[in-house]
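Chemist: Below are the sequence and a predicted model for it; my questions follow.
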Amino acid sequence: MKNTKISSDRPVTLVGGGDLGRDDLEDALRRAPLLVAADGGVAHALEAGHVPSAVIGDLDSLRESDRTQLPQDRIFRISEQETTDFDKALRHVSAPIVLAVGFLGGRLDHQLAALNVLVRYPVRPCILIGPGEIVFHLPSSLTIDLVDGDIVSLFPMGRVTGRSEGLAWPIDGLTLDPTERIGTSNRALGQVRISTDGPGLLAILPRAALDAVMRAIESSRTSPPGQRLGR
């Protein structure tokens, strides 16, 4: 995209300034070695011994002591105040997938804002990693190899319809809506396939499913367009 600051053909780890579990950053970096920080998230990176390839945000949380440890050409200031630093960073990173840590946990308003960003940029595949769960925006069609009994919560951020296979309670024929029907606490029967008729549906899965979700998202990006479930 025109304003992209970081472009990679490999997965990217994005670290924010929120709560960070002891192993969150290293778990993400093992899967996505290129590190980008959203503003104050650079403190987490430096404290763990990593110098990010880029720092993106309005920089109001960037400490001077941290700034001096960074090459100046890696600092990208986005001055507008209408969006969050997660928004600024995600829209300026182009990668097959972004693993985002330091955005779940802590303040509830920050978490809700992060979920809003996932829906606003469906063309930027991103998985939010939390203490026990992961959250991501579902593409138009996705097949995930899950474990029988895994909790699969589907939360609509707008009105959306779709179809499913491999869920204890299929979503076929349902209209999901944040003000009416939502899809929390469903259960996988094994492999799950979900197809949606438009954007706006978030999936919340166990953190142990991270690798399976990454494989599924990569596969969905290389599948022939227009592939749908069922009828």
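Modeler: Cool, got the structure.
Chemist: only C-alpha atoms for contact and neighbour calcs from this point on.
Modeler: Will do.
Chemist: how far away is the closest residue to Leu20 other than its chain neighbours from Thr161?
Modeler: Counting by C-alpha to C-alpha, 6 or more residues apart in numbering, Leu20 lies nearest to Gly102, which is 4.9 Å off, once chain neighbours are set aside. Distance of Gly102 to Thr161, given as C-alpha to C-alpha, to the nearest Å: 31 Å.
Chemist: and the comparison structure, right after this:
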Amino acid sequence: MTEVIVHETTPVTLIGGGEVAKSDLADALSYAPFLVAADGGADQALRLGYEPRAVIGDFNSLSAATRSSLSDSILHHVPEQETTDFDKAVRAVTAPLILAVGFLGARVDHQLAALHVLAQPHDTPCILIGAHEVVVHVTAPLELELTPGDVVSLFPLAPVTGRSSGLEWPIEGLDLSPMSRIGTSNRATGAIRIEADGPGLLALLPRDCLPALIPAMRAGRSPSLQRD
């Protein structure tokens, strides 16, 4: 278990080493100005003109040039190899919410690993921000105002059931599973409410709903759903 390294009372932006546009990072920082980098995400931050206030990881991806340019006081080496740097960073941050950029896009294996981490039990809720979508783990009822026709994809990473309102195709009574029934390309009819009976249900939502999603995630914050 990674020790808590960053403790903040306001949301935190976490940057990874994947694809990230400067506009996406600036957008995240407008809501969560405390910037943390997961390993090679520090290179991305400096490239985009920002300096992280903490760097967390095994430092296998952190360039020598970036490492030497940063103060040792903000470099937090977590050498274990059982978890990804995204997982290490999320577990090391205590905050109302994490906005994570640079974990979607580029290599598919890295994206799958990020989704795996998102579905694990963590004390701090997290929003993965991509170029076109945002992704969250539904651990508490999620209520959100959307525009009719907005795509709402639900993807189970474990067998899970739940309930919904405001979706064209409700999920109540369905057994969702990555090996059988999934819920991609659903559509909102207006305001939505999604509730899961256990862990593992990811919601993929339109990128432009981020301003409304942030307070919704904070309002619905609850302890992570634990697997039996």
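Modeler: Looks like it came in fine. As the structure is a prediction and not an experimental result, all values here were calculated from the model.
Chemist: quick one, what contacts the residue nearest to Leu20 of structure 1?
Modeler: Counting by C-alpha atoms under 8 Å, 6 or more residues apart in numbering, Gly102 of structure 1 makes contact with 15-20, 41, 129-130.
Chemist: again, only this time at 10 Å
Modeler: Shown here is Gly102 of structure 1, whose contacts under the criterion C-alpha atoms under 10 Å, 6 or more residues apart in numbering are 14-21, 24-25, 37-38, 41, 44, 86, 111, 128-130.
Chemist: Just the buried residues out of those residues, in ChimeraX syntax.
Modeler: Typed into ChimeraX, the line below selects the buried ones among the contacts of Gly102 of structure 1, using 16 or more other C-alpha atoms under 10 Å:
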select :14,15,16,17,18,19,20,24,25,37,38,41,44,86,111,128,129,130
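Chemist: Show me the contacts of Gly102 of structure 1 that map onto strands.
Modeler: Using DSSP state E, the subset of the contacts of Gly102 of structure 1 located in strands is 14-15, 37-38, 128-129.
Chemist: what about Tyr50 of structure 2, distance to Thr13 of structure 2?
Modeler: Noted for Tyr50 of structure 2: a distance of 12 Å to Thr13 of structure 2, by C-alpha to C-alpha.
Chemist: Same drill for those two, tell me which one is more crowded.
Modeler: Neighbours of Tyr50 of structure 2 and Thr13, each counted by other C-alpha atoms under 10 Å, are more numerous for Thr13; the result is 25 against 15.
Chemist: which non-adjacent residue is nearest Ser8 of structure 1?
Modeler: By the measure of C-alpha to C-alpha, 6+ apart, the closest residue to Ser8 of structure 1 outside its immediate chain neighbours is Ala95, 5.0 Å from it.
Chemist: that older thread, between Tyr50 and Thr13 of structure 2, what contacts are shared?
Modeler: Both Tyr50 of structure 2 and Thr13 are in contact with 25-26, 35, where contact means C-alpha under 10 Å, 6+ apart.
Chemist: mind putting the residues you listed in a markdown table, distance to Ala54 of structure 2 included?
Modeler: Listed next are the shared contacts of Tyr50 and Thr13 of structure 2 as a markdown table, based on distance: C-alpha to C-alpha, whole Å:
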| residue | distance to Ala54 of structure 2 |
| --- | --- |
| Leu25 | 16 |
| Ala26 | 17 |
| Leu35 | 7 |
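Chemist: between these, which is nearest Leu205 of structure 2?
Modeler: Lowest distance from Leu205 of structure 2 to the shared contacts of Tyr50 and Thr13 of structure 2 (C-alpha to C-alpha) belongs to Leu25, with 18.2 Å.
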